[in-house]
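Colleague: Curious how this folds, go ahead:
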Amino acid sequence: MTGDPVPHAGDAPETSAINAGALSPADLAADHAMATLAGSVRFLLEMTPVNADDVRAEFLAHPENDPVFEYRDLDVDPDVLDAQVVALPIDDVEDTTLAALLRNRQREMALRVEMLRARNTPDFLQLSIAQYGAVLPALVSRAEGLLDTLPRGRLEHDSVDAEGFLAAAQAEIDHYRSIDPDVGIHAEIRDDISGILVDGNTLLISNNAAVAAPRVNALLQHEVGTHLVTQVNGLAQPIRMLGSGLAHYDETQEGLAVLAEIACGGLTAARLRQLAARVLAVHSLVGGASFVETHRLLTGHGLPAGSAYGITMRVYRAGGFTKDAIYLRGLLALLEHVADGGALDLFFLGKFSLEDLPLVEDLDGRGLLTAARVMPRYLSDPAAAARLHDAAHTDDLAALVNA
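Modeller: Predicted coordinates for the structure are as follows:
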């Protein structure tokens, strides 16, 4: 696809006429069954320690001892979930494009079941690498270059607490409800998570959350304007897996979410350093370093001890969760896509990987996808497209800092 990298938020996209006969009821039933099953597993929550904030102060006071994390009981029985994944009627899907997408997601779901089964055991790390890919030397080198180039140290800002961020998130959600009153997205404060994350159609905010004031809008565009908007649009598609997420959608989703931070003018030096540090933390983990050693590595690169703890916790949780390397990798892949003339419009219709874009283009070309119910608010900023264009055409990632 060529042309503008993003559509204008004020433009009314043309609605494709759905060819009801193109996908059989059996094909759609298989897709819907998979979407229902995928939506029933709160995968990210299952990977998140319930005591990460509680042990933070103890570790920072004694950073020579690895912290011990605790996890919630699994909401699902991995054996039952495994049987449900195997029983999905994917082999009977007639449409070749849909069949390829669903088979890939079925394989990924089976791998995620194994990750749930192996949570907090020595087997987990290799499963995580299989899911999220290896961290290649070029990415590590790029991350090291950013940490060497970007300003170090703590920049003092007023911070917004959990209640303040919840109010901002609810205002952002109200914006989308003013466009479509049936948008079913929510935000809530929880005491059993660390940080801020999206689970299904809900933005979850730790009761200990503190967000630097200059980061509030960028974080809203990341979480609400990307993760929740694509979930809303995906679930409205005839192919419901676009809401639950197709195989390996995470990397492109996170890259798109960081692009939102750039587009709204909210990417800070500290945030870009954080993304680079996550890559180094994953690389250190895979290399056999302990929690303490990786934390020391990050503070040696100039990260404040508290920030280094948060990054290390995210990477070492569950036995070695390598997902955090995909943020920078996904960003670089999408910047290259835009630089090559690729558009981003289809990525707002649901959750899928850049590698699956040709298959999604095929579905769209056959009139099987509907127009977005809502588009990210940041696209209403006339400068957003210019910021994305400039970001895609620079080799200096540090130049992406625009806040």
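
Colleague: Please make it C-alpha for all contacts and neighbour counts, starting now.
Modeller: Fine.

Colleague: what's the helix or strand harbouring residue 336 packed up against?
Modeller: Using DSSP states H and E, residue 336 maps to helix 326-339. Applying 3 or more Cα pairs under 8 Å, 6 or more residues apart in numbering; DSSP states H and E, one finds that helix 326-339 contacts helix 249-263, helix 269-286, helix 384-392.

Colleague: highest average neighbour count across the ones you listed?
Modeller: helix 249-263 (a mean of 25; mean count of other Cα atoms under 10 Å).

Colleague: Return the list of helices and strands in contact with that helix.
Modeller: helix 216-222, helix 326-339, helix 384-392.

Colleague: Going by neighbour count, list what's buried in the helix holding residue 336.
Modeller: Judged by neighbour count (16 or more other Cα atoms under 10 Å), helix 326-339 contains these buried residues: 326-335, 337-339.

Colleague: And for the host helix or strand of residue 29, what's in contact with it?
Modeller: Residue 29 belongs to helix 25-39 when assigned by DSSP H and E. Contacts of helix 25-39 with the rest of the structure, by Cα atoms under 8 Å, 6 or more residues apart in numbering, involve 84-85, 88-90, 92-95, 98, 102, 109, 200, 238-241, 243-244.

Colleague: One more, so I can put them side by side:
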Amino acid sequence: MNMQKKLDDYQLIVRALSDRIVDAQTPIRVLDAIKWDDAIKRDFLAAKGRELPKVDRAFYDARPLAFDASAKKQEFQDIERDVTRQLGQFNPVGQIMRRMCREYRMVIRMLEARGTNDFGLISQELYGAATDAFHAGDPTLADLGLMLSGYLNKIADRGDLQDEPKTLTAKDAVALLQTRLDLVFGEGEGVIRVFESDGIVADAAAGADYIKVRADAMFNERDVRALEVHEGLVHVGTTLNGQNQPICTFLAKGPPSSTVTQEGLAILMEVIAFASYPTRLRKLTNRTRAIHLAEEGADFLDVFSFYREQGYAMEESYTNASRVFRGSSANGLPFTKDLSYLKGFILIYNYIQLAVKKGKLEQIPLLFCGKTTLEDMRTLGNLVEEGLVVPPRYLPAQFRDLNALSAWMCFSNFLNHLSLDRIEADYANIV
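Modeller: Modelled structure (predicted):
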């Protein structure tokens, strides 16, 4: 209440509308709504991977959403209407909130279409498709995936680049990760909790103030370092920064458009913190290639076979393929959220390069002020000047040191103008 007494009438209106968006999105949990249960996995493995998983529209109908879809769409429609009524058509923060309302309505329509082709089509609207180009004439995400796979294949057989043995249990990883995050976010404050969980598909998943580690997964120290950077410094850090917003509380919650920014930041952080490695990168390129296969008509068995050909065991191949078709049917269009990693990395990298080139370094840390979307960055800069948004409290060291980041990007801008093909020809006798 003390905080609200300090806000003027305009700020109170923005805060109230923002809080309504936060409250309205609370029961919408996309991954929970589209995940497959363990019985599907057991049946598939029992059939030795030769039969399509029995997932169709009826499968999802038997698992109703945790909210009334019609009522929830109306709720977002009402909020969007009130944003326009109370802030006007062209108010910058109002435009962000209206877009969020429209995105959440689209998410609900996607979840209503589980098990149908409409699910995949709406997914492409929200997260993009593998055949999307970054700019006119540029390679697509599918092209990028193939190119990176080619690079990785050339170094795959080097004995000195093999992964360290995974000797850390989930319990070990939890303890190590908790210790490292306490150094960043504060020990004893209970800011971030790390704990084991049986209910997740990935090795780890971040929530608002916690990181869950899959109980049956094994890790090495490099894995833990990647989790610290990806899940901790980026995903949880931006959530905490969003929760620290006194007025634009919607920045604590991310619609699909922010997923691309989030995952792009997380992958970029892995790279510049030297926490990534070839096996990790191959996992991301395989996700892009698998989605492209499904967009081109491949079914679950085809994508499962693709992963088997990449050297994955049956169970892991099933898990990877199920990420592609969750929410869809076993022979339907893919769920394209996993394109966000490589797509986001390229878009964020380009954004930071341009910010450095134009001398707008102050814009870069604002990527961390909450669950941001690239198209809002100029607006967010203005909102910080107006006092509607506060700068991020938690910021990775690499983004606090704008001297080093800008120097790196200046060199990168120059190197991008060099012809790698010409360099390769010139260096043929020495490499």
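
Colleague: Now distance to residue 162 of structure 1 too, for the helices and strands packed on helix 249-263 of structure 1, in TSV please.
Modeller: TSV is the format used below for these (distance: least, Cα to Cα, whole Å):
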stretch	distance to residue 162 of structure 1
helix 216-222	11
helix 326-339	24
helix 384-392	28
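
Colleague: now for these, which one comes closest to residue 350 of structure 1?
Modeller: helix 216-222 (14.7 Å; Cα to Cα).

Colleague: Just to confirm, what residue range of structure 2 does the closest one align onto?
Modeller: Mapped onto structure 2 using TM-score structural alignment, helix 216-222 of structure 1 spans residues 224-230.

Colleague: Map residue 248 of structure 1 across to structure 2 for me.
Modeller: In structure 2, residue 248 of structure 1 lands on residue 257 (TM-score structural alignment).

Colleague: and residue 237 of structure 1, what does it touch?
Modeller: Residue 237 of structure 1 makes contacts with 243, 349, 369, 370, as judged by Cα under 8 Å, 6+ apart.

Colleague: which SS state does it fall under?
Modeller: coil (DSSP: H, G, I helix; E, B strand; the rest coil).

Colleague: Please apply the same query to residue 189 of structure 1.
Modeller: Under three-state DSSP, residue 189 of structure 1 falls in the strand class.

Colleague: wouldn't it be in contact with residue 204 here?
Modeller: Yes: at 5.9 Å, residue 189 of structure 1 counts as touching residue 204 under the criterion of Cα atoms under 8 Å.

Colleague: in which helix or strand would I find residue 40 of structure 2?
Modeller: Here residue 40 of structure 2 is assigned to helix 38-46, by DSSP H and E.

Colleague: Quick one: list the elements packing against that helix.
Modeller: Looks like helix 38-46 of structure 2 contacts helix 314-325 (3+ Cα pairs under 8 Å, 6+ apart).

Colleague: I'd like to know which elements the helix it packs on is packed against.
Modeller: helix 38-46, helix 278-295, helix 300-309.

Colleague: go again using 6 Å as the cut-off
Modeller: Counting by 3 or more Cα pairs under 6 Å, 6 or more residues apart in numbering; DSSP states H and E, the packing neighbours recorded for helix 314-325 of structure 2 are helix 300-309.

Colleague: Give me the buried positions along the helix it packs on.
Modeller: In helix 300-309 of structure 2, residues buried by neighbour count (16+ other Cα under 10 Å) are 300, 301, 302, 303, 304, 305, 306, 307, 308.

Colleague: for stretch 175-185 of structure 1, same thing?
Modeller: Buried residues in stretch 175-185 of structure 1 (16+ other Cα under 10 Å): 176, 183, 185.

Colleague: contacts for that stretch?
Modeller: 201, 202 (Cα atoms under 6 Å, 6 or more residues apart in numbering).

Colleague: any idea which helix is longest in structure 1?
Modeller: In structure 1, taking DSSP state H as the definition, the longest helix is helix 96-117.
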